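A.B. asks: okay, structure incoming, though there's no sequence with it:
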């Protein structure tokens, strides 16, 4: 019997946000702190990710940062590999690959990224919320403090909390700035007179205010309303996805437990069954009238602790909801309750709807295989493009607005511009020669040595004897070599008169 269908369904949650009051205003949430195996693992993952975030711009490889997203100079570094505007196709393919990976991960594991790896959740739950609890007390003390009139104690606690919030937001802003301009440039700005960097200081204060607003006021609204990923998960999940789910078959009907009472959900006639249930008496000779027995209750005792610990304020017993970020806090607190009432843990667990309703275990569906195939193809493509990416990027163009010039000795010359990017971390000295033996190259500026990760522009002339020119546009090949090895063959054209 499906107990969920026999239980009245409260549809209030479908038309009202969990942080919404009856009048339509915002209801401030006070999540209860949790402990347990999942909370402990979340803390370990969070501190590792926070360490990686703050250490990222400080780690350098071969004289270059491990990560850099310099939008102004159009220079990006991922894991020590430099990407220039000419490599934007690699960045675009990488973003597509990341989106496909997130889609596959969501199809299989739901919105677990939001609860375990999202910077918003990590900072909110593992940094700002803990500071708030340290200063103002547990969730009940915070609620009492907010409802109380303004006193000296309340003013001091609120001032200290928001001052620390602002300082941490300022630190986060500087960390993100280090990812944009680099460690050395940030340190130079810090040491230098702030009056010389008013625009940068003003920008930092704006971003600090944004981070402060997010963690001090918006909080769960970012996850439930602003973040686009939360909206997309609804079209990615299906009944086979593994999400934080409530076993309604085992848990319903809800109700307080009486000592010695047997639950209907999972134990059956086991440890909690009365002795007469294990050894039933022989049948009576004559049937005796018996009082009707109440329907057995499920394992859920309706303590509502799963609601109290939820950072977005939902009731997971209502089913999968958009606001659920799969933080597993409800799983820890429910396991504690099940242990206390001598019931098996896992009333709220990571499971699929099909397994709960029909005992169908997780299986690899065609949708998962399709996402996996696309992801593997994109990873293979990125690997091939990175392996075959040339160390130099060269562009040769004829000078705009110029045709050809007559030089002494019946020589025709064309003016060209050369733009070359050294994508390696080693200096390189180039030599450029024309494939034709009668062609002569004259550089306006010396090409010199190309420094690692730099862009160089030079101008040069190509001279050809006038009697060898037989057409208006003559194809010409330039060989680019370093250490005697030809790296590139550049095709261009040479303009000249035809008699």
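C.D. replies: Yes, it's here. Please read all numbers here as calculations on a predicted model, not as lab measurements.

A.B. asks: going by C-alpha atoms from here, please, whenever you check contacts or count neighbours.
C.D. replies: OK.

A.B. asks: who's in contact with the residue nearest in space to the middle of the chain?
C.D. replies: Of all residues in the chain, the one closest to the mean position by Cα atoms, centre = their mean is residue 118, 5.6 Å from it. Not one residue lies near residue 118 by Cα atoms under 8 Å, 6 or more residues apart in numbering.

A.B. asks: likewise for residue 149?
C.D. replies: Per Cα under 8 Å, 6+ apart, neighbours of residue 149: none.

A.B. asks: please report how far it lies from residue 155.
C.D. replies: As judged by Cα to Cα, to the nearest Å, residue 149 and residue 155 stand 10 Å apart.

A.B. asks: name the residues contacting each of these two.
C.D. replies: By Cα under 8 Å, 6+ apart, no residue touches both residue 149 and residue 155.

A.B. asks: hey, where'd the helices end up in the stretch 151-300 of the chain?
C.D. replies: 152-181, 183-191, 198-213, 220-221, 228-236, 248-251, 275-278 (DSSP state H, counting those that start in this stretch).

A.B. asks: do you know which of those helices lies nearest residue 113?
C.D. replies: helix 228-236 (10.0 Å; Cα to Cα).

A.B. asks: which strands and helices sit next to that closest one?
C.D. replies: Helices and strands touching helix 228-236, as assessed by 3 or more Cα pairs under 8 Å, 6 or more residues apart in numbering; DSSP states H and E, comprise helix 88-109.

A.B. asks: for comparison:
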């Protein structure tokens, strides 16, 4: 190593007194920016179009919390499928560990909604209206004028319009596109809860991208702080080749350079959306967005030096060691991810029959008919049909008991949850002295007579 890497122990956007330093990232071009823009367009279109796609009669992705219905690309999950959701949630959490151990903060720089919308939508609109970094800084420092007011007003009106569209799309994921379209033409007071939900998201989205910006990555998001335990020396990072670049030295005309390839132009700092100097090594604020890579390559081409002074690399590579792609921790992560996703997929594909749940509603424990001295206990049955077929079910109780229900046989639609009230009755004189009796309730397939579900319920009655 030819030079000492400087260290920094405070955030670049916050001063000693807690004052925020506003960032004005400079414009740049490059192959990595072009690739990220293609990715951003795909992700943005996917986000806005997905709720309008119908698969097997259901919205492609629907998180209907009110009706406790969750649809994912043609598969419908219910609260009874919590175990399936747990396998996928746990698998996704470990997948994050695996991806970070291998490829660092690739998610942050390429696919995180914060980066995608800020760098490829809001920042581009801001540059289009207010100009490059120098012009934006000059405009913010200038006194209020007609020109400044008109530019700021136009920018914020466009920001609010985008934020509103985003909030309504988020609402589509939780309510459904049909319901959102229906509510759009109604008085907000008729859907006050959902209107408040949408307005809150609209406000938060606007504040985030108009003002909070990189502070979300630096302060609110915990992912950057997890780097110290998620990354190792073989993880991929955006890194500065200090062996090649140090010691730094300014480029002087007609004079042979004796320093490293870095000409200390600070172009990598000027384009950074979080304001860091990548030459100071791996930092919590770095989101691996590749902006410094493009900016540095542009300078290297101008000074006739090889590109990739800043590149995708690993600490092991920068230290002259061979990067290990497969390590014990990575193998363990991968095995766990495959096992959890495999178990969830198996349950989702092969556990698609009927699921029953029988509960006693709150309220009176039993009723006594004085006319015929019959004790009646009320229960509610919830059946979730996770198959694509309609089931017809009959309800039975043992001899000595009687079941009264409005539908027997009971038809349960495909991929839906149905509820059925049942009353299990028994003569008062046949109750034991404790006032409690046990009865087995059986649900059978009407077509085949096969037992689909059987459970024992406790009947409450008057003590003798």
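C.D. replies: Now that the structure is in, tell me what you want to look at. Fair warning: this is a prediction, and the values are worked out from it, not measured in the lab.

A.B. asks: which parts of the stretch 351-464 of the second structure are strands?
C.D. replies: 354-359, 367-369, 374-385, 391-396, 402-404, 410-412, 417-427, 436-445, 451-460 (DSSP state E, counting those that start in this stretch).

A.B. asks: I'd like the distance between the equivalent of residue 169 of the first structure over in the second structure and residue 199 of the second structure.
C.D. replies: Residue correspondence to the second structure (TM-score structural alignment): residue 169 of the first structure is matched to residue 163. Residue 163 of the second structure sits 10 Å away from residue 199 of the second structure, going by Cα to Cα.

A.B. asks: quick one, which of those two is more surrounded?
C.D. replies: Remark: of residue 163 of the second structure and residue 199, residue 163 carries more neighbours, 22 against 16, as counted by other Cα atoms under 10 Å.

A.B. asks: would you check that the more buried one makes contact with residue 205?
C.D. replies: Yes: applying Cα atoms under 8 Å, one finds residue 163 of the second structure in contact with residue 205, separated by 5.7 Å.

A.B. asks: and the match of residue 169 of the first structure, what is it in contact with?
C.D. replies: 202, 203, 205, 206.

A.B. asks: single out the most deeply packed of the helices of the stretch 151-300 of the first structure.
C.D. replies: helix 248-251 (a mean of 23; mean count of other Cα atoms under 10 Å).

A.B. asks: check the mean deviation of that one from the second structure.
C.D. replies: When the second structure is overlaid, helix 248-251 of the first structure sits 0.5 Å from its aligned residues on average, using mean Cα distance after the TM-score superposition for the first structure.

A.B. asks: and stretch 366-383 of the first structure, by the same measure?
C.D. replies: Mean deviation for stretch 366-383 of the first structure: 1.4 Å (mean Cα distance after the TM-score superposition for the first structure).

A.B. asks: OK, contacts around the equivalent of residue 272 of the second structure over in the first structure?
C.D. replies: Mapped onto the first structure by TM-score structural alignment, residue 272 of the second structure lines up with residue 310. Neighbour list for residue 310 of the first structure: 31, 32, 329, 330 [criterion: Cα under 8 Å, 6+ apart].

A.B. asks: who's in contact with the closest residue to the last one other than its chain neighbours?
C.D. replies: So that's residue 330 of the first structure. Nearest residue to residue 330 of the first structure, sequence neighbours excluded (Cα to Cα, 6 or more residues apart in numbering): residue 306, at 4.5 Å. Listed by Cα under 8 Å, 6+ apart, the contact partners of residue 306 of the first structure are 315, 316, 329, 330, 331, 333, 334.

A.B. asks: repeat that for 7 Å
C.D. replies: By Cα atoms under 7 Å, 6 or more residues apart in numbering, the contact list for residue 306 of the first structure reads 315, 330, 333, 334.

A.B. asks: now do residue 94 of the second structure
C.D. replies: 333, 337.

A.B. asks: related to what we said a few turns ago, tell me the counterpart of the residue nearest to the centre of the first structure in the second structure.
C.D. replies: Aligned partner of residue 118 of the first structure by TM-score structural alignment: residue 112.

A.B. asks: A helix includes the match of residue 272 of the second structure, no?
C.D. replies: No: the assignment for residue 310 of the first structure (DSSP: H, G, I helix; E, B strand; the rest coil) gives coil, which keeps it out of a helix.

A.B. asks: look up how far residue 144 of the first structure lies from it.
C.D. replies: 19 Å.

A.B. asks: next: residue 337 of the first structure.
C.D. replies: From residue 337 of the first structure to residue 144 of the first structure the distance is 26 Å (Cα to Cα).

A.B. asks: same thing with residue 52 of the first structure?
C.D. replies: On the measure of Cα to Cα, residue 52 of the first structure and residue 144 of the first structure end up 37 Å apart.

A.B. asks: could you do residue 301 of the first structure as well?
C.D. replies: From residue 301 of the first structure over to residue 144 of the first structure (counting by Cα to Cα), the distance is 27 Å.

A.B. asks: coming back round to it: quick one: secondary structure of the residue nearest to residue 330 of the first structure?
C.D. replies: Following three-state DSSP, we place residue 306 of the first structure in the helix state.

A.B. asks: tally of neighbours for the residue nearest to residue 241 of the first structure when sequence neighbours are not counted?
C.D. replies: Nearest residue to residue 241 of the first structure, sequence neighbours excluded (Cα to Cα, 6+ apart): residue 108, at 4.9 Å. Per other Cα under 10 Å, the neighbour tally for residue 108 of the first structure reads 24.

A.B. asks: what does residue 108 of the first structure align to in the second structure?
C.D. replies: By TM-score structural alignment, residue 108 of the first structure lines up with residue 102.

A.B. asks: quick one: that match and residue 233 touch, right?
C.D. replies: No: using Cα atoms under 7 Å as the test, residue 102 of the second structure is too far from residue 233 to be in contact (10.2 Å).

A.B. asks: so where do the strands sit in the stretch 201-350 of the second structure?
C.D. replies: 237-240, 310-313.

A.B. asks: check the stretch 1-150 of the first structure too.
C.D. replies: 60-61, 64-65, 67-70, 75-78, 81-83.

A.B. asks: save those as CSV, and put in distance to residue 177 of the first structure and mean neighbour count too.
C.D. replies: Listed next are the strands of the stretch 1-150 of the first structure as CSV, based on distance: least, Cα to Cα, whole Å; neighbours: other Cα atoms under 10 Å:
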stretch, distance to residue 177 of the first structure, mean neighbour count
strand 60-61, 16, 14
strand 64-65, 13, 22
strand 67-70, 9, 21
strand 75-78, 14, 17
strand 81-83, 18, 19
